[in-house]
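>>> Sequence first, predicted model second:
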Amino acid sequence: MATAHTRMRRPFLGVAIGAVLAASAAGGVVFAPAALGAVPSEQALQQAADATHSGEIALVNAQALNHVVAETDVPLPAETSSVDLADLKKSVRVLAHADELSAEEVADRTADVILGTVIVQSRTADLQDDLTAAKEAEAARVKAEQERIAAEEAAKKAEEQKRRAAEALAAVNTPEGAKQTARQMAAERYGWGEGEFSCLAQLWTKESGWNYQAYNNDGGATGIPQALPGDKMATAGADWRTNAATQIAWGLGYIDRAYGSPCAAWGHSQAVNWY
């Protein structure tokens, strides 16, 4: 993968090689043909040793990166999945025995190692860039996948909650479900036991038959408690038209405020036919 850093480095590679070779020549490494069998100078041998050391470091770094890439699960293009070390290894191995070479051979092999070192260093940097980019891309992919899964799970959870709410609403909106809800609500909120609930059951059976859709065409009384007008029940919840539990909550509150108990309300209803 060619990054901006890589593109800047490639022209620099040629400049670096030329500079290194020129510096080596100026230091006593002669690249022009020399007398066959001439003994290399101490300066040439030192430069050969320096080049060998630099090459070995480049090989170690490249080998370490190759190992990291081989062990990672992050996918990389096959053509950029490793740094080729064969040429530099061979050149370093030969130059390591510079004292066994002629002056001309030392100069040639030193040049080979310097060039090979720069190439391996450049390709190592390129591979590191590619690995970093691949890891970032993989991290982004994993994050996106996690977010997708989380969104799906949230949607499923919301759908399940919606389904359960619909089932609960359907259950409470039946006469028996409404009675069970009223019994529990009367006990938990007002401390009214079975005796009071018995009065409540008779009262609302008379008023609406525990039908949350009950409506009195003559006066407009609405719902299980027959609120008049029906929109009074909005104080207990915006869903008062469709939810028996909301109607019951309002109706129990009304009985508590107006009569103090269901039996008192039932007694009033029996006396005057309304409550």
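That came in fine, so what should we check first?
>>> CA atoms for contacts and neighbours, from now on please.
Noted.
>>> and residue 268, what is it in contact with?
274-275 (CA atoms under 8 Å, 6 or more residues apart in numbering).
>>> Report the distance from the helix or strand where it lies to the chain centre.
Secondary structure here is read from DSSP states H and E; on that basis residue 268 sits in helix 262-272. The chain centre lies 62 Å from the centre of helix 262-272; the measure is CA atoms, centre = their mean, to the nearest Å.
>>> secondary structure class for residue 232?
helix (DSSP: H, G, I helix; E, B strand; the rest coil).
>>> on that earlier part again, quick one: buried residues of the helix holding residue 268?
Neighbour counts over helix 262-272 (16 or more other CA atoms under 10 Å) mark 262-267 as buried.
>>> quick check, nearest of those to residue 133?
For the buried residues of helix 262-272, the minimum distance to residue 133 (CA to CA) is 73.5 Å, reached by residue 262.
>>> residues near the nearest residue to residue 89 once chain neighbours are set aside, how many?
Nearest residue to residue 89, sequence neighbours excluded (CA to CA, 6 or more residues apart in numbering): residue 59, at 7.4 Å. Residue 59: 24 surrounding residues under other CA atoms under 10 Å.
>>> what about residue 59, helix or strand, and which?
Residue 59 is located in helix 42-71, with elements delineated by DSSP H and E.
>>> Look at residue 220 and give its secondary structure.
Of the three states, residue 220 takes coil under three-state DSSP.
>>> I'd say it and residue 230 touch.
Yes: the criterion here is CA atoms under 8 Å, and residue 220 meets it with residue 230 at 7.3 Å.
>>> and the two? which has more neighbours close in?
With neighbours defined as other CA under 10 Å, residue 220 and residue 230 compare such that residue 230 has more, 17 against 14.
>>> Mind jotting down where the strands sit in the stretch 1-150 of the chain?
Counting by DSSP state E, counting those that start in this stretch, the stretch 1-150 of the chain has no strands to list.
>>> Quick check: the gap between the residue nearest to residue 89 and residue 14.
As defined by CA to CA, to the nearest Å, residue 59 lies at a distance of 20 Å from residue 14.
>>> quick one: contacts for residue 221?
Residue 221 makes contacts with 215, 227-230, as judged by CA under 8 Å, 6+ apart.
>>> Presented hereafter is structure B, for comparison with structure A:
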Amino acid sequence: MLQKIKSLWMASAVAAATILGVATAGPSMAQTGQSHTQASPAQASTPEEARALAKEIVPAGNELACFNMLVTAVTNGTWDVQYKGYTNPGGYGLGQLQERQYAPFGSDWEDNAAPQIHGTVDYAEDRYGSVCGALGFYQANLWY
């Protein structure tokens, strides 16, 4: 049953990525051996800058499409790096995570999308195996 749900969810993620014009092939950071040990030097604070930076940091394909859907959902569509509106107590920014998930990627995590993007991807891959795994869990539970 779980495998069927995962299969249906992945099909919906691929369909959404196709509609959004996002490529649907590409490995996760874990699959490519890349890591999030350092944040990008780029400073991004507006929603537009955060979206552009995500395209540079998050692997293309399903992972990028899933990241975009996850951030859009948890920030209520704002992509605001200072967003605090999610139900997670202490949740902050793009991933609605806590300081401990963002801080290793930059001391300016409170107003810079780069550490938030790295922290969100790192958290998703560590806890759910991939960003798409985190999105699937979020869609099923409305939290992750």
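Nice, thanks for sending it over. Model, not experiment: these values are computed from the prediction.
>>> Provide the TM-score value for the superposition.
After superposition, the two chains reach a TM-score (TM-score structural alignment, normalised by the length of the second structure) of 0.63; 101 aligned residues with a CA RMSD of 1.9 Å.
>>> re earlier: what's the helix holding residue 59 of the first structure aligned against in the second structure?
Aligned by TM-score structural alignment, helix 42-71 of the first structure falls on no residue of the second structure.
>>> mind listing what's buried in that helix?
In helix 42-71 of the first structure, counting by 16+ other CA under 10 Å, buried: 44-45, 47-49, 51-56, 58-59, 61-63, 65-66, 69.
>>> unless I'm mixing things up, residue 117 of the second structure is touching residue 57, no?
Yes: using CA under 8 Å, residue 117 of the second structure makes contact with residue 57 at a distance of 7.4 Å.
>>> more neighbours, these two?
More neighbours surround residue 117 than the other of residue 117 of the second structure and residue 57, with 29 against 17 (other CA under 10 Å).
>>> Show me where the first structure has its helices.
All helices of the first structure, identified by DSSP state H, fall at 4-26, 42-71, 86-95, 103-172, 175-190, 194-207, 244-258, 262-272.
>>> Give me the range in the second structure that the last one lines up against.
Yep, that's helix 262-272 of the first structure we're talking about. So helix 262-272 of the first structure sits over residues 131-141 in the second structure, by TM-score structural alignment.
>>> Now the matching stretch on the first structure. Mean distance?
Comparison of stretch 131-141 of the second structure with the first structure after fitting gives an average deviation of 0.8 Å (mean CA distance after the TM-score superposition for the first structure).
>>> cool, stretch 116-128 of the second structure as well?
Mean deviation for stretch 116-128 of the second structure: 1.0 Å (mean CA distance after the TM-score superposition for the first structure).
>>> Mind listing what's buried along that stretch?
Using 16+ other CA under 10 Å as the test for burial, stretch 116-128 of the second structure gives 116-125, 128.
>>> Let me see the residues that make contact with that stretch.
With contacts defined as CA under 8 Å, 6+ apart, stretch 116-128 of the second structure is touched by 30, 35-36, 38-39, 54, 57-58, 67, 81, 93-95, 97, 101-105, 109, 130-131, 133-134.
>>> Please name the residues that touch the residue lying closest to residue 269 of the first structure once chain neighbours are set aside.
Nearest residue to residue 269 of the first structure, sequence neighbours excluded (CA to CA, 6+ apart): residue 275, at 5.0 Å. Residues near residue 275 of the first structure by CA under 8 Å, 6+ apart: 265-266, 268-269.
>>> count of neighbours near the counterpart of residue 63 of the second structure in the first structure?
When the first structure is aligned by TM-score structural alignment, residue 63 of the second structure is paired with residue 196. Neighbours of residue 196 of the first structure under the rule other CA under 10 Å: 18.
>>> Give me the distance between residue 196 of the first structure and residue 255 of the first structure.
11 Å.
>>> where do the contact lists of the two overlap?
261-262.
>>> wait, is residue 19 of the second structure part of a strand?
No: secondary structure of residue 19 of the second structure (three-state DSSP): helix, not part of a strand.
>>> residues contacting it?
Per CA under 8 Å, 6+ apart, neighbours of residue 19 of the second structure: none.
>>> burial count for residue 2 of the second structure?
Applying other CA under 10 Å, I find that residue 2 of the second structure has 7 neighbouring residues.
>>> same deal with residue 31 of the second structure?
Residue 31 of the second structure: 11 surrounding residues under other CA under 10 Å.
>>> name the element it belongs to?
For residue 31 of the second structure, the host element (DSSP H and E) is helix 29-32.
>>> For that helix, buried residues please.
Using 16+ other CA under 10 Å as the test for burial, helix 29-32 of the second structure gives residue 29.
>>> And stretch 13-26 of the first structure, by the same measure?
Buried residues in stretch 13-26 of the first structure, defined by neighbour count with 16+ other CA under 10 Å: 13, 16-17, 20-21, 24-25.
>>> Report the two of those residues separated the most.
13 and 25 (18.3 Å).
>>> Map residue 118 of the second structure across to the first structure for me.
In the first structure, residue 118 of the second structure lines up with residue 249, judged by TM-score structural alignment.
>>> quick one: its match from residue 131 of the first structure, how far?
Computed as CA to CA, the residue 249 of the first structure to residue 131 of the first structure distance reads 64 Å.
>>> about what we covered before: neighbouring contacts of the helix holding residue 31 of the second structure?
The contact list for helix 29-32 of the second structure, computed with CA under 8 Å, 6+ apart, reads 35, 58-59, 125, 130.
>>> Sweet, I'm off.
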